[in-house]
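Asker: below are the sequence and a predicted model; questions follow.
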Amino acid sequence: MFADSAKIIIKSGKGGDGHVSFRREKYVPNGGPDGGDGGHGGNLIFQVDEGLNTLTDFRHRRKYAAENGEDGKKRNCHGKNGEDLIVKVPAGTIIRDAESDRVIADMSGENKHQIILKGGRGGLGNQHFATATMQAPKYAQPGQPGIELEVRLELKVIADVGLVGFPNVGKSTLLSRVTNARPKIANYHFTTLNPNLGVVDLEGTGGFVIADIPGLIEGASKGVGLGHAFLKHIERTRVMIHMVDAASVEGRDPVADIYAINQELENYNPELLKKPQVIAANKTDAIYDESESAIPILKEEFESQGIRVFPISAVSGQGLKELLYYVNELLSGMDDTPIVYEQEFFPETVMLQEEAYTVEYSEEDDVYVVEGPKIEKMLGYTNIDSEKGFLFFQKFLREQGILEDLEKAGISEGDTVRMYGLEFDYYK
């Protein structure tokens, strides 16, 4: 089965922790701090690989993580930066946040290489915290954590023209005749299980890319049959060719078929009906009695609506040249800028949410409780037992706006503040 969607977990590298150490050299008593900085975590990058055309590889691997940065070392040695991880995807892949379904990136057009998750910054070593009054700081900064995110990959093929129609009307035969594509062809429904792409070369023109979208049926937009899985591939196309069986070999009504497919397109995305349409009335080679031909009915019904009807035979090649040159003419008068989806979700906001904190008053314990990842991390690398460390922590609370929030919550001098396992009295 053609793989055009996948869910994976991606993670950027954590920054290495800063190091706490002091110079210990012969004849140098009480040496100063020389703890090195941690290395930056690796970035998680998506890159287009022109050799790929499905997302099959992502069905065998669930998690992708960049390398963490190394911790800092003594003697001012900087930790090694983590290696970036490059995830290769086919052109046309859209990366969405799995929870909100908002677009993070569209790997189409000029966007061939994009950093999706930035690695965490490395923490500063204790050498950075030395001052005239605190010459031997016993704490260092931890590395910034990486960002972990579940994303949904969705492949929308990039083609100028979408070839749509009910099953078994000859789309694969047409594609194999006018392009270099070689789809499997057989006389039963749903032979085509994946969108086939081919390049149409027309003398005197630049040609165009055409995609055979698997056979649609009524109810496709609601998930009936295989249509729902492939309707998304029509969204990037600029022109649609409706292919119908003009000979009614299976007893189908070609006019009703076109209206049925247009209804499915509208149900899926009303914008699709704004695209120019052309009707390819196929299987003229199987029409033995002109009085039974559906072509006059098709022309009368649709050409009054501005939709051209071309009688063709995908088997013999009759009428294909006229059809293809007309489609090329339509394309030449349209904006050829590829359809690229704008970014709607910014992974950095995940970090901001994770870094949030809460300030609440507990009536039961008569204490003000402050909690949050940034508080917990700060407590993890600050020596609260030392006077200098406590002053450093107070500065952090003030700069982060936590003291201001405590005052807004109604705290008074002498009230107790609790932060995880730490309790202290509040004084300005």
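Answerer: That came through fine.

Asker: from now on I want contacts and neighbour counts done on CA atoms only, so please keep to that.
Answerer: OK.

Asker: surely Glu154 forms part of a helix?
Answerer: No. Read with DSSP: H, G, I helix; E, B strand; the rest coil, Glu154 is strand and lies in no helix.

Asker: got another, please set it beside the one above:
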Amino acid sequence: MEKANFVDFIRVFCHSGKGGAGNVHFARTKYNAQAGVDGGDGGRGAHIILRGNAQLWTLLHLRYHKNILAEDGQKGGKSNMTGRDGKDIIIEVPLGTVAYDEETGEQEAEVLEHGQEVVWLRGGRGGLGNAHFATPTNQVPDYAQPGEPGIEGWKYLELKVLADVGLVGFPNAGKSTLLSAVSAARPKIADYAFTTLTPQLGIVPYRDDKSFCMADLPGIIEGAAEGKGLGHRFLRHIERNSVLLFMIPADCPDHSAQFYILLKELEEFNPELLDKTIILAISKSDMLDEELETEIANTLPEGIPHYFISSATGKGITELKDALWRALNESNA
């Protein structure tokens, strides 16, 4: 059910509304059959609008909306009456949703805040009625403007998870176990690779009723930047995280090599990811004694703060949370 319920990519055909045509009309009154021109303007075509909703965490509700067709504006009326605007279509999306044009790959909209409304595709403007074209030398123009066409094309929506801390590591590095230990989230935990297929979010309580959001992301493998494993579907989610927590299990044969493999995959996908604050956690450390911890610590990369933790016993968890909180405050500042 996990895979079926989490949808982070939707492809749709969109068409914003066409503007209504201006009206060609000649006024007639009881005492004047040639009272002048009074053709009204056409109404605006409907916009397609994206609205942020903090209660949504997936694009599942849009899965079967393959066509989003907005209403056209109405034609202008007589007596200078403007036609009715098309009714805008508002699409509720989770925070972190980005909209792209499929043909050009250009980013067209981004929603990051609850209640934020972004006009994704604008409706066409209504045409001017013939009343606008009357001049002293042409007092009865018999023409008006047509409405502008709407915008159409194949688009796609992509969800990038919004979280303060993103867990990065190979499969079975203990990411899900850590999330379940420090938050109320209950991700699936099992002793095989790719237990986590979709991002899992948890709110981590901190001192003085403070908290921060942590994301358990699907495990990375070497070659993920080229699309191997879950590839880009995993990597794009960490673009939103302020702090990256690299997790390497204590029983790994070469902790430094595994760290640099993870770092390389992030760099190949997006070099800007390396500008984020990185903290290293050696998980499953309850199996280590002080001598082994010292030996491992000497092999770890310099300049990267590291912590030996155990989600099973709680070892080092408080110190890790303190470090994450400090890093989040520094990155926000």
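Answerer: Received it, and whenever you're ready, just let me know what you need. Just so you know, these numbers come straight off a predicted model, no measurement behind them.

Asker: the second structure: which residue goes with Met107 of the first structure?
Answerer: Matched to the second structure by TM-score structural alignment, Met107 of the first structure sits across from Val111.

Asker: now do that match against Glu102 of the second structure, distance only.
Answerer: 18 Å (C-alpha to C-alpha, to the nearest Å).

Asker: compare those two (neighbour count), which wins?
Answerer: Val111 (21 against 16; other C-alpha atoms under 10 Å).

Asker: quick check: the match of Met107 of the first structure vs Ala333 of the second structure, distance?
Answerer: 22 Å.

Asker: and the strands in the stretch 101-250 of the second structure?
Answerer: 107-111, 117-121, 152-159, 165-168, 200-205, 211-216, 243-249 (DSSP state E, counting those that start in this stretch).

Asker: what about the fifth one, how far off from the first structure?
Answerer: Read it as strand 200-205 of the second structure. Average distance, strand 200-205 of the second structure versus aligned residues of the first structure after superposition (mean C-alpha distance after the TM-score superposition for the first structure): 1.2 Å.

Asker: likewise for the longest one?
Answerer: Plainly put, strand 152-159 of the second structure ends up 2.3 Å away from its match in the first structure on average once the two are laid over each other (mean C-alpha distance after the TM-score superposition for the first structure).

Asker: how far is that strand from where the chain is centred?
Answerer: From the chain centre to the centre of strand 152-159 of the second structure is a distance of 12 Å (C-alpha atoms, centre = their mean, to the nearest Å).

Asker: isn't Leu62 of the second structure right next to Phe9, touching?
Answerer: No. Between Leu62 of the second structure and Phe9 there is no contact under C-alpha atoms under 8 Å: 9.6 Å.

Asker: state the distance from the aligned partner of Tyr143 of the second structure in the first structure to Pro311 of the first structure.
Answerer: By TM-score structural alignment, Tyr143 of the second structure lines up with Tyr139 in the first structure. Tyr139 of the first structure is 80 Å from Pro311 of the first structure, where distance means C-alpha to C-alpha.

Asker: then Ala6 of the first structure?
Answerer: Ala6 of the first structure is 40 Å from Pro311 of the first structure, by C-alpha to C-alpha.

Asker: the helix or strand hosting Asn329 of the second structure vs strand 243-249, what angle?
Answerer: Assigned by DSSP states H and E, Asn329 of the second structure belongs to helix 317-332. If you take axes from the mean of the first three to the mean of the last three C-alpha atoms, to 10 degrees, helix 317-332 of the second structure sits at 150 degrees to strand 243-249.

Asker: in the first structure, what range does helix 317-332 of the second structure match?
Answerer: Going by TM-score structural alignment: helix 317-332 of the second structure matches residues 320-335.

Asker: hmm, who's touching the matching stretch?
Answerer: 160, 202, 205, 207-208, 238-239, 276, 278, 280, 310, 312-314 (C-alpha atoms under 8 Å, 6 or more residues apart in numbering).

Asker: could you do stretch 228-236 of the second structure as well?
Answerer: Residues outside stretch 228-236 of the second structure that contact it (C-alpha under 8 Å, 6+ apart): 160, 217-226, 266, 269.

Asker: any chance of these in a markdown table, with neighbour count and distance to Ile68 of the second structure too?
Answerer: As requested, the contacts of stretch 228-236 of the second structure are exported to a markdown table (neighbours: other C-alpha atoms under 10 Å; distance: C-alpha to C-alpha, whole Å):
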| residue | neighbour count | distance to Ile68 of the second structure |
| --- | --- | --- |
| Lys160 | 24 | 22 |
| Leu217 | 24 | 31 |
| Pro218 | 29 | 31 |
| Gly219 | 27 | 35 |
| Ile220 | 24 | 35 |
| Ile221 | 18 | 37 |
| Glu222 | 16 | 39 |
| Gly223 | 16 | 36 |
| Ala224 | 22 | 33 |
| Ala225 | 23 | 32 |
| Glu226 | 12 | 32 |
| Leu266 | 22 | 35 |
| Phe269 | 17 | 32 |
